[in-house]
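S.K.: predicted structure and sequence below. I'll ask about it afterward.
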Amino acid sequence: MKVLVLGSSGMIGTAVSAELIVRGHEVIAGVRSNSTSEHPRSVVVDVRDEATLVRAAVETDAIMSCIGGAGRGDHDVVVDAVAPLLTAAKQTRSGRLLVVGGAGSLFDGPKQRLDASDFDPGSRPSALAQKAALEALRERGDAVDWVYLSPSDVIGPGPATGAVVLGEDTLLRGRDGESFVTTGDFAVAFVDELEHPRHHRERFTVRTLR
């Protein structure tokens, strides 16, 4: 497949792009400027601008959005991008939109993770923005085959272990209470969903077993 990957230079986007390439897919890296891409095929895209996204999406098979914005303090970009992404996804061959989300809106007991007393205050703006993005997809995405993948409570660099568990709207924890996923395992779950769709207009999550 030819896949438009947005946020391809970030920690998750890099892992996703690598997994796609290993499996023989063609990655078109959507970047903010030509100077930020190491991919042989890239296109400058403003994810808030519908026209540039549509042009980038035409003749691709799907969009995989790995944008975050937290590193630049631009938390709302994930919300602002929803409408343009939904429009652009309609121009792809499959009509699929796969979105990297956050873990803060996963339920951990009766509360969402972001409302827990031990949730990192510094991560709250990003978590709230990711929650709003998921809500926007649910409200506006009826005409698009979208999916939103939340990581575990912690995601960190690491290879694909092949030992994972998938869930839906609840934070996945081990017996010791740990909730962690490697970037490799996350990327595998994300690309598996591209190749063999199991989730439609919904969120799912993944945890590394260790």
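M.R.: The structure has been received and is ready for your questions.
S.K.: make it CA atoms for all contacts and neighbour counts henceforth
M.R.: Will do.
S.K.: which non-adjacent residue is nearest residue 29?
M.R.: With Cα to Cα, 6 or more residues apart in numbering as the criterion, residue 29 has its nearest non-adjacent residue at 4.4 Å, and that residue is residue 42.
S.K.: which residues touch the one you found?
M.R.: Residue 42 is in contact with 28-31, 34, counting by Cα atoms under 8 Å, 6 or more residues apart in numbering.
S.K.: which of those sit farthest apart?
M.R.: 28 and 34 (12.5 Å; Cα to Cα).
S.K.: counting neighbours, go ahead and name the busier of those two.
M.R.: residue 28 (22 against 13; other Cα atoms under 10 Å).
S.K.: what about the strands in the chain?
M.R.: 2-6, 26-31, 42-44, 62-65, 96-100, 107-108, 111-112, 145-150, 154-156, 164-167, 180-182, 202-208 (DSSP state E).
S.K.: quick one: those strands as CSV, columns for distance to residue 55 too.
M.R.: Below are the strands of the chain laid out as CSV (distance: least, Cα to Cα, whole Å):
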stretch, distance to residue 55
strand 2-6, 11
strand 26-31, 11
strand 42-44, 10
strand 62-65, 12
strand 96-100, 15
strand 107-108, 37
strand 111-112, 37
strand 145-150, 19
strand 154-156, 32
strand 164-167, 34
strand 180-182, 33
strand 202-208, 26
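S.K.: ok, structure two:
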Amino acid sequence: MTDPPAKTPDRRPGGRTARIRAQVLDAVRAELAEGGHEGLTMEGVAARAGVHRTTVYRRWRDVGGLLVDVIAAAGETDWQPPDTGSLLGDLTALNQEIQQSLTAQPSFAVALMAASFHSEQAARAQTKLWADRYAQCEILVDRAVERGELPSRHTDARSLLIAATAPLYHQLVLLRADPDPRLPERSAAAALLAAGAGAFTVRPHESG
């Protein structure tokens, strides 16, 4: 299923517009977490938000527009990567955050991932959000290099981060396994061992 392009605000709204946006996006999160993409409707969001449906249609146009704005709002949060003083600690803390978001009941994170398979708009927005988050987390690797925890300054940070976090998504989303409190640290440690062995080291001419 594809969606027509939806317009999103070029700047953050203020005053009453900001309040309406917050109410509507909170309603989208709740509706999506409870009923999934299949249960997400403009009318349901408007009713939950206490906003007239014409307001929702005028601003967001369709469900795809609502999903894009919810994802955009996630990117606006003042989130910072962990800084525990070690790469193992940082990756473990990051994985703990991911595990918590994936195992919350109901899990908005899982519902949003599922919704992205039904909306090209949401898929594009979510890909950008994840890419931005991984780029933001590259500082974890930079700090580890400065502390001498990694073998060289030619470590591919993105590959290391993906290796450290991927087991969480595999176990909890793909296999739907029960959460394992040891998994965040175990996945981080495995990625760190691989990094120490040079698994994510690239030659200077390859990194460009």
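M.R.: Okay, I see it. Because the structure is predicted, anything quoted here is derived from the model rather than measured.
S.K.: got a TM-score for the two of them?
M.R.: Once superposed, the chains reach a TM-score of 0.29 (TM-score structural alignment, normalised by the length of structure 2), with 93 aligned residues with a Cα RMSD of 5.0 Å.
S.K.: most tightly surrounded among the strands of structure 1?
M.R.: Most buried of those, by mean neighbour count (mean count of other Cα atoms under 10 Å): strand 62-65, with a mean of 28.
S.K.: for that one, packing partners?
M.R.: Strand 62-65 of structure 1 sits against strand 2-6, strand 96-100, with contacts defined as 3 or more Cα pairs under 8 Å, 6 or more residues apart in numbering; DSSP states H and E.
S.K.: tell me which other helices or strands the longest helix seen in structure 1 touches.
M.R.: Ordering each helix of structure 1 by length in residues (DSSP state H) puts helix 124-140 first. Secondary-structure packing of helix 124-140 of structure 1 (3+ Cα pairs under 8 Å, 6+ apart): helix 77-80, helix 82-89.
S.K.: hmm, back to that, what sits in contact with each of residue 28 and residue 34 of structure 1?
M.R.: Among the neighbours of residue 28 of structure 1, those also in contact with residue 34 (Cα under 8 Å, 6+ apart) are 42-43.
S.K.: all helices for structure 2, in order.
M.R.: 15-35, 42-49, 53-60, 63-76, 87-103, 108-115, 120-146, 157-169, 183-196, 204-207.
S.K.: flag every buried residue along stretch 183-198 of structure 2.
M.R.: Using 16 or more other Cα atoms under 10 Å as the test for burial, stretch 183-198 of structure 2 gives 183-189, 191-192, 195-196, 198.
S.K.: test my guess that residue 15 of structure 1 contacts residue 185.
M.R.: No. Applying Cα atoms under 8 Å, one finds residue 15 of structure 1 not in contact with residue 185, separated by 9.2 Å.
S.K.: who's more crowded, the two?
M.R.: A direct count of neighbours by other Cα under 10 Å for residue 15 of structure 1 and residue 185 places residue 185 higher, at 27 against 23.
S.K.: the more buried one reaches residue 164, doesn't it?
M.R.: Yes. Between residue 185 of structure 1 and residue 164 there is a contact at 7.2 Å, judged by Cα under 8 Å.
S.K.: need the overlap of contacts for those two.
M.R.: Contacts common to residue 185 of structure 1 and residue 164, judged by Cα under 8 Å, 6+ apart, are 207-208.
S.K.: what angle sits between the longest helix of structure 1 and strand 202-208?
M.R.: 140 degrees (axes from the mean of the first three to the mean of the last three Cα atoms, to 10 degrees).
S.K.: report the angle between helix 124-140 of structure 1 and strand 96-100.
M.R.: Going by the same axes, to 10 degrees, helix 124-140 of structure 1 makes 160 degrees with strand 96-100.
S.K.: got the angle for helix 124-140 of structure 1 vs strand 145-150?
M.R.: Angle, helix 124-140 of structure 1 to strand 145-150, by the same axes, to 10 degrees: 160 degrees.
S.K.: what number of residues lie near residue 166 of structure 2?
M.R.: Residue 166 of structure 2 is flanked by 12 other residues according to other Cα under 10 Å.
S.K.: can I assume residue 112 of structure 2 is in contact with residue 32?
M.R.: Yes. Under the criterion of Cα under 8 Å, residue 112 of structure 2 makes contact with residue 32 at 7.2 Å.
S.K.: looking at these two, which is more packed in?
M.R.: Legend: neighbour count by other Cα under 10 Å for residue 112 of structure 2 and residue 32, higher for residue 32 (26 against 21).
S.K.: so that one sits right up against residue 111, yeah?
M.R.: Yes. With contact defined as Cα under 8 Å, residue 32 of structure 2 reaches residue 111; the gap is 6.1 Å.
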